[in-house]
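**Q** Let me see the structure of the following:
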Amino acid sequence: MTNPDHPNAASQSETASSARPGDEMLPFLNNFHDIFTTIGVLILFTGLFVGAVQFHDSLNLDQQSVAAESVSLLLLGLIALIAWGLSAILVGRQRRILPGIVLCVVFVGCCGTFLAWLYTSYVMPALTNVDPQTAFDHLSVFNQESVRALLNELDWVLRTWPVIIAAVFVVATAIYYLSFRLPFSGGLLGVALVNLAVCAWLVIDPYSLVVFNPLAGLLMGLTLFFAGVIFDARDPARTTRLSGTGFWLHFFAAPVLLSAAITMALNGVRIDPQAEGVAGMIYFPQGGEDGAAVRAAIVTLMVIAVFALVSLLINRRALIVSGLLTTGVALGVLVNQLGLDGAGVVATTLLVLGGIVVLLGVAWTPVRRVLTAPFPNEGVIARIIPSPVHGHEG
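**A** Sure thing, here's the model as predicted:
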């Protein structure tokens, strides 16, 4: 029987006969018609963006004028409305998932930019007359005293600007998710909420956010991961939109956790704000770039191994898939240290990475059966770590 709440319920009955008990239902695709429609959506909005730029340029307006900004805002709003209208048809009525992902990104991007631009250009100037450049002059040296001086100079409107902008994107994403219940938009809403929390931290104490950036990244990733676990626990059979939302939360959590774990493994929970490279995603300590790169690659593989173990336990491949690109880079760094040429690096990286993925694909259910054997088959733990016998592979 087809579950009406399944994210691709329209095609569930068609694929049920060919699906194995251990197969995973796609949380982003129904069938080839989704791909066909998505191609059309991409072409349409590419044309809309290019046409909007051409129309704006044809007006020959002063780029700094109110008229030019107003036209830009109107064009952004128009594209957001078109994305919303198509979403009502393709996502709301037809439950087209892949086109919905594209439309969600377009709507949230245009709507969020529209509201952020409106606030920055029209609301903020009416609330404050403080020149932020004067305040930022204090940051010639980044330390607690200079940051405190900066905050004392900034007006509350300017200081809370990051929170307002982050909240704007939370609102745009929440509107889309509550209207269409698209799993991707649920995962994106989780990212927006975590980003809002980080922006609040930035407003309250920017110095500690920069210094403890690895810890902040770890907290962000763990929040997304546990949110995904909560959604999965509500749907251990992996058959409804709740499970789809959990998939995207795990997918977005993986790169954040990976980056934070590598940085913390190399540098601890804090970084030196005076060191070179502090602005990079991963700060390599002194000791040579090659040595740091090798250590980063080794730690990356260890983190991916942990991801693989956790993925097997909670029955989620998203953590592994999201970290595949970084794993490939890490493997490339390692084999490059062996003195192989470029083709050898590529071949060895692809062979190792592909072998690991194929091995997991072949032995996923048997390995899960062994790992989950000590855990109960009923209760809260069983909903978080579903048994291969009682839970659908997701």
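**Q** CA only for contacts and neighbour counts going forward, please
**A** Fine.
**Q** Would you map the helices across the stretch 1-150 of the chain?
**A** 9-16, 32-58, 66-87, 97-118, 124-127, 132-136, 144-153 (DSSP state H, counting those that start in this stretch).
**Q** Report the distance from the first one to the chain centre.
**A** In terms of Cα atoms, centre = their mean, to the nearest Å, the centre of helix 9-16 is set 28 Å apart from its chain centre.
**Q** Now do it: which elements does it pack against?
**A** On a contact count with 3 or more Cα pairs under 8 Å, 6 or more residues apart in numbering; DSSP states H and E, helix 9-16 meets no helix or strand.
**Q** Pick the most deeply packed of the helices of the stretch 1-150 of the chain.
**A** Mean neighbour count, computed with mean count of other Cα atoms under 10 Å, is highest for helix 97-118 among these, reaching a mean of 22.
**Q** Could you check the angle that helix makes with helix 66-87?
**A** Counting by axes from the mean of the first three to the mean of the last three Cα atoms, to 10 degrees, helix 97-118 points 160 degrees away from the direction of helix 66-87.
**Q** Show me the one of the helices of the stretch 1-150 of the chain that comes nearest residue 365.
**A** With Cα to Cα as the measure, helix 9-16 is the member of those nearest residue 365 (18.4 Å).
**Q** re the thing from before, kindly reformat the helices of the stretch 1-150 of the chain as CSV and extend each row with distance to residue 302.
**A** Shown next, in CSV, are those (distance: least, Cα to Cα, whole Å):
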stretch, distance to residue 302
helix 9-16, 36
helix 32-58, 36
helix 66-87, 41
helix 97-118, 32
helix 124-127, 47
helix 132-136, 41
helix 144-153, 35
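**Q** quick one, which of those is nearest to residue 264?
**A** For residue 264, the closest of those is helix 144-153, at 21.9 Å, according to Cα to Cα.
**Q** Could you also give me the structure for this second sequence? I'd like to compare it with the first:
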Amino acid sequence: TGVVTAGATWLHWRRFMVPITVAVGASALVAVAVGAIMAFVPGSRDAVHPMLLAAGLLVFALAMRWDMTDLERRTRRSDVAFWLHLAAAPLIAHPIFHMLGVFDGAVSAPMAALVLVLYVAFACVALAVDRRALLVSSLVYVLWAMYSLFEQSGAVELAAALTALVIGSALLTLSAFWQPMRRGVVGLLGGLSQRLPPTQQVALA
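**A** All right, here's what the predicted structure looks like:
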């Protein structure tokens, strides 16, 4: 069914060129590839998260390829990239945090710190490419890590409130100062910045 879906989306794209179609087709191909490997390669089920991560990086690269053909984000190509970023983000974020075992039990202080470092790294990538999909996909893991950390520190009754306060403040700051922060991140990339959207653009995803 995945192959049929991929073929149907390709035909749909050729006929109607609806931006979301490319992302649907890419997701179908990922499902087919991962499913085929799990079906025919013994023991591959134990490597499902690395496979999904690799697939997510490939979809992200495809999204960037579409993005780089329309840096001003004025054509349908930017919309195609938007949906591809939305497809790639969970394929990248979920396997990483699952491999770390964020939901396997109580989150220790080192684990919480690692989750926060990863979220900051995702934020830098999001700022650089001017897409917020990675931040959204990984938010639940940061919330859980912060909640567990506050709970273990003794603030059981206030854990949820403190988590909401810290994460909410961080997201509000990021949203309010998105463009200045983006200029700072892009400025560190040197010549690579020429392949990224201009810093005055408004983030779309």
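**Q** What value does the TM-score take for this pair?
**A** With the length set by TM-score structural alignment, normalised by the length of the second structure, the two chains reach a TM-score of 0.84; 204 aligned residues with a Cα RMSD of 2.6 Å.
**Q** quick one on the thing from earlier: out of the helices of the stretch 1-150 of the first structure, which comes closest to residue 226 of the first structure?
**A** Judged by Cα to Cα, the one of these that comes nearest to residue 226 of the first structure is helix 97-118, at 22.7 Å.
**Q** Compare the helices of the stretch 1-150 of the first structure and give me the one nearest residue 197 of the first structure.
**A** helix 97-118 (17.2 Å).
**Q** gap between that closest one and the chain center?
**A** Centroid separation for helix 97-118 of the first structure versus its chain: 15 Å, with Cα atoms, centre = their mean.
**Q** Repeat that for stretch 255-262 of the first structure.
**A** Computed by Cα atoms, centre = their mean, the chain-centroid distance of stretch 255-262 of the first structure equals 12 Å.
**Q** got a list of contacts for it?
**A** 214-215, 217-218, 220-222, 281-282, 296, 299-300, 303-304, 322-323 (Cα atoms under 8 Å, 6 or more residues apart in numbering).
**Q** Take the residues you listed and keep only those in helices.
**A** Among the contacts of stretch 255-262 of the first structure, the ones falling in helices (DSSP state H) are 214-215, 217-218, 220-222, 296, 299-300, 303-304, 322.
**Q** If you rank these by neighbours, which is first?
**A** Comparing these by number of neighbours (other Cα atoms under 10 Å), residue 214 comes first, having 28 neighbours.
**Q** That residue reaches residue 264, doesn't it?
**A** Yes. If you go by Cα atoms under 8 Å, residue 214 of the first structure and residue 264 touch, sitting 5.8 Å apart.
**Q** how about stretch 18-26 of the second structure, aligned to which bit of the first structure?
**A** Against the first structure, the aligned range for stretch 18-26 of the second structure is residues 182-190 (TM-score structural alignment).
**Q** which residues touch the matching stretch?
**A** Residues outside stretch 182-190 of the first structure that contact it (Cα under 8 Å, 6+ apart) are 7, 27-28, 91, 97, 100-101, 104, 170, 173-174, 176-177, 224, 227, 241-242, 244-249, 252.
**Q** go on, stretch 164-171 of the first structure?
**A** 108, 111, 112, 115, 116, 189, 192, 193, 195, 196, 199.
**Q** Tell me which two in these are the farthest apart.
**A** For the contacts of stretch 164-171 of the first structure, the maximum inter-member distance is 19.5 Å, found between 111 and 199 (Cα to Cα).
**Q** Number of residues surrounding residue 77 of the second structure?
**A** Neighbours of residue 77 of the second structure under the rule other Cα under 10 Å: 19.
**Q** Can you find the partner of it in the first structure?
**A** Aligned counterpart of residue 77 of the second structure in the first structure: residue 242 (TM-score structural alignment).
**Q** What residues does that match make contact with?
**A** Residues in contact with residue 242 of the first structure (Cα under 8 Å, 6+ apart) are 183, 231, 232, 234, 235.
**Q** Would you confirm that the last one contacts residue 243?
**A** Yes. Between residue 235 of the first structure and residue 243 there is a contact at 5.9 Å, judged by Cα under 8 Å.
**Q** the more surrounded of the two?
**A** Per other Cα under 10 Å, whichever of residue 235 of the first structure and residue 243 has more neighbours is residue 243, with 28 against 20.
**Q** Find the residue closest to that one in space, skipping its chain neighbours.
**A** Distances taken as Cα to Cα, 6 or more residues apart in numbering place residue 232 nearest to residue 243 of the first structure, at 5.3 Å, with adjacent residues excluded.
**Q** That neighbour: neighbouring residues, count only.
**A** Residue 232 of the first structure: 29 neighbours (other Cα under 10 Å).
**Q** contacting residues for it?
**A** Neighbouring residues of residue 232 of the first structure by Cα under 8 Å, 6+ apart: 238, 242, 243, 246, 383, 384.
**Q** Quick one: map it onto the second structure.
**A** When the second structure is aligned by TM-score structural alignment, residue 232 of the first structure is paired with residue 67.
**Q** mean shift between the helix or strand containing that match and the first structure?
**A** Element membership for residue 67 of the second structure (DSSP states H and E) is helix 48-68. Taking mean Cα distance after the TM-score superposition for the first structure, the mean distance separating helix 48-68 of the second structure from the aligned residues in the first structure is 1.3 Å.
**Q** re the thing from before, out of the contacts of residue 232 of the first structure, who's nearest residue 205 of the first structure?
**A** Among those, residue 246 lies closest to residue 205 of the first structure (Cα to Cα), at 31.3 Å.
**Q** Buried residues, stretch 150-160 of the second structure. List them.
**A** 150, 151, 159, 160 (16 or more other Cα atoms under 10 Å).
**Q** Give me the subset of those residues lying in helices.
**A** Using DSSP H, the members of these that fall within helices are 150, 151, 159, 160.
**Q** Roughly how far does the counterpart of the third one in the first structure sit from residue 291 of the first structure?
**A** Alignment of residue 159 of the second structure against the first structure is given by TM-score structural alignment, with residue 345 as its counterpart. In this structure, residue 345 of the first structure lies at 18 Å from residue 291 of the first structure, with Cα to Cα, to the nearest Å as the measure.
**Q** Please apply the same query to residue 362 of the first structure.
**A** Distance from residue 362 of the first structure to residue 291 of the first structure, counting by Cα to Cα: 35 Å.
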